[in-house]
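Visitor: sequence unknown, structure follows:
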């Protein structure tokens, strides 16, 4: 689990693509201090596993599912990436609950100054992000950054970012036309799933009962 508070901006050193599978080599400083092989690290909001450590860099595998549904496939050597290690149990919870499980991708449609902030507007790609999960003044994760929605409707959504957040994250390098990873607030998704499951409307297949009227008649119940 993560909090959406980016610890540092790392640099993608190399990408090894094999079809829809990739191995990323990322250089970092802060996150490398106590990292172990097998640790989870959020890279632009995507939970990846450190599979090897090489000096000030770590390697991470990207499987086809992640390749298809996130912006990691668009990264190139030299690109900055937001990094966050998994949350410590005794750490402060300064953001919101972030799983590192991306719901979809959005395109930046506008970036404008707004007094002491920068307003970013987004449009979801291919309907992967449902408007019902986007709540004004609710939480959202953009490229691994915990942010607050200032607008959310059928056309898209927006956030306002203070200068400190912009300076300390890779979002500073993003402009209209660029893509970002989006993770909606997990609490709403779980509540909806549980409510639907209780009504037999879960997205998961329900086991079919073998009890029928003929079965009851044959066994003397009718």
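Guide: Great, that's in hand. Note that the structure is predicted; figures quoted are calculated from it, not measured. Residues are numbered from 1 along each chain as shown.
Visitor: make it CA atoms for all contacts and neighbour counts henceforth
Guide: Will do.
Visitor: How much space separates residue 33 from residue 57?
Guide: 11 Å (C-alpha to C-alpha, to the nearest Å).
Visitor: Hmm, I typed the wrong one, I wanted residue 162.
Guide: 29 Å.
Visitor: try it against this one:
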């Protein structure tokens, strides 16, 4: 489980593709502290299992399902990615409950710079829109955000200065694809109500 509070922006060091799967190398320093093989790290919002590490980064296997549902298959060497280690039991949950199980890829529809923040609108795949509520939570590229507005399959968020400074969301442009994880609580409520 994650909180959606990014610890570090790392860089894709490389990717090896083999028969539909891949091994992703992420260059990072902060998240490698106390990292062990088998630990979970959210990479651009995607929960990956560490298969190897050193002081300069780590590797993780990426299966076909992950490549199909996320933006990880499009990452090139040198791409910046948000990183977060799994929350420790008893740790603070400062964002919201984020599983690192990306529900789909949204597209940046609009971006408007503000005096100290940026407003960003995103278009979701239709079936996911029902899980996004105004003032609810959503994870975009692994970053916990509050939904500012909802209009059909489009939702908007405001990016405050600290988010712009500490994540990759500062470089989002219209047309960019982004990993989105909707609120897991909404999915469970729907499941219970329709059962």
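Guide: Yes, it's here. Please read these numbers as outputs of a predicted model, since none were measured by experiment.
Visitor: Quantify their similarity with the TM-score.
Guide: For these two chains in superposition, a TM-score of 0.96 is obtained (TM-score structural alignment, normalised by the length of the second structure); 195 aligned residues with a C-alpha RMSD of 1.1 Å.
Visitor: Name the surrounding residues that touch the longest helix along the first structure.
Guide: Identified as the longest helix of the first structure according to DSSP state H is helix 186-198. Under the contact criterion C-alpha atoms under 8 Å, 6 or more residues apart in numbering, helix 186-198 of the first structure has outside partners 97, 98, 99, 133, 202.
Visitor: how about the first one, what does it touch?
Guide: Spelled out, that is residue 97 of the first structure. Neighbouring residues of residue 97 of the first structure by C-alpha under 8 Å, 6+ apart: 1, 2, 3, 4, 185, 186.
Visitor: Return the residues in contact with the fourth one.
Guide: For residue 4 of the first structure, the residues meeting the contact criterion (C-alpha under 8 Å, 6+ apart) are 45, 84, 95, 96, 97, 98, 141, 144, 145, 146.
Visitor: Go again with 10 Å.
Guide: 42, 44-45, 82-87, 93-100, 140-147 (C-alpha atoms under 10 Å, 6 or more residues apart in numbering).
Visitor: Pull up the gap between it and residue 54 of the first structure, please.
Guide: Applying C-alpha to C-alpha, the value for residue 4 of the first structure to residue 54 of the first structure is 26 Å.
Visitor: quick one on the thing from earlier: from the neighbour counts alone, determine which of residue 162 and residue 57 of the first structure ranks first.
Guide: Legend: neighbour count by other C-alpha atoms under 10 Å for residue 162 of the first structure and residue 57, higher for residue 57 (20 against 13).
Visitor: Residue 37 is in contact with that one, correct?
Guide: No. Taking C-alpha atoms under 10 Å as the definition, residue 57 of the first structure is not a contact partner of residue 37, at 11.8 Å.
Visitor: which residues in the second structure form strands?
Guide: Counting by DSSP state E, residue ranges of the strands within the second structure are 8-18, 21-27, 40-43, 46-54, 57-62, 80-85, 104-113, 118-123, 137-140, 143-151, 154-159, 177-182.
Visitor: need those in a markdown table with distance to residue 73 of the second structure, can you?
Guide: A markdown table is the format used below for those (distance: least, C-alpha to C-alpha, whole Å):
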| stretch | distance to residue 73 of the second structure |
| --- | --- |
| strand 8-18 | 9 |
| strand 21-27 | 9 |
| strand 40-43 | 12 |
| strand 46-54 | 12 |
| strand 57-62 | 9 |
| strand 80-85 | 13 |
| strand 104-113 | 12 |
| strand 118-123 | 20 |
| strand 137-140 | 17 |
| strand 143-151 | 19 |
| strand 154-159 | 24 |
| strand 177-182 | 12 |
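Visitor: Now the element after the longest helix of the first structure, going C-ward?
Guide: Downstream of helix 186-198 of the first structure, the first helix or strand assigned by DSSP states H and E is helix 213-218.
Visitor: So which bit of the second structure is that next one matched to?
Guide: On the basis of TM-score structural alignment, helix 213-218 of the first structure is assigned to no residues in the second structure.
Visitor: Out of the contacts of helix 186-198 of the first structure, which comes closest to residue 121 of the first structure?
Guide: For the contacts of helix 186-198 of the first structure, the closest approach to residue 121 of the first structure (C-alpha to C-alpha) belongs to residue 133, at 16.5 Å.
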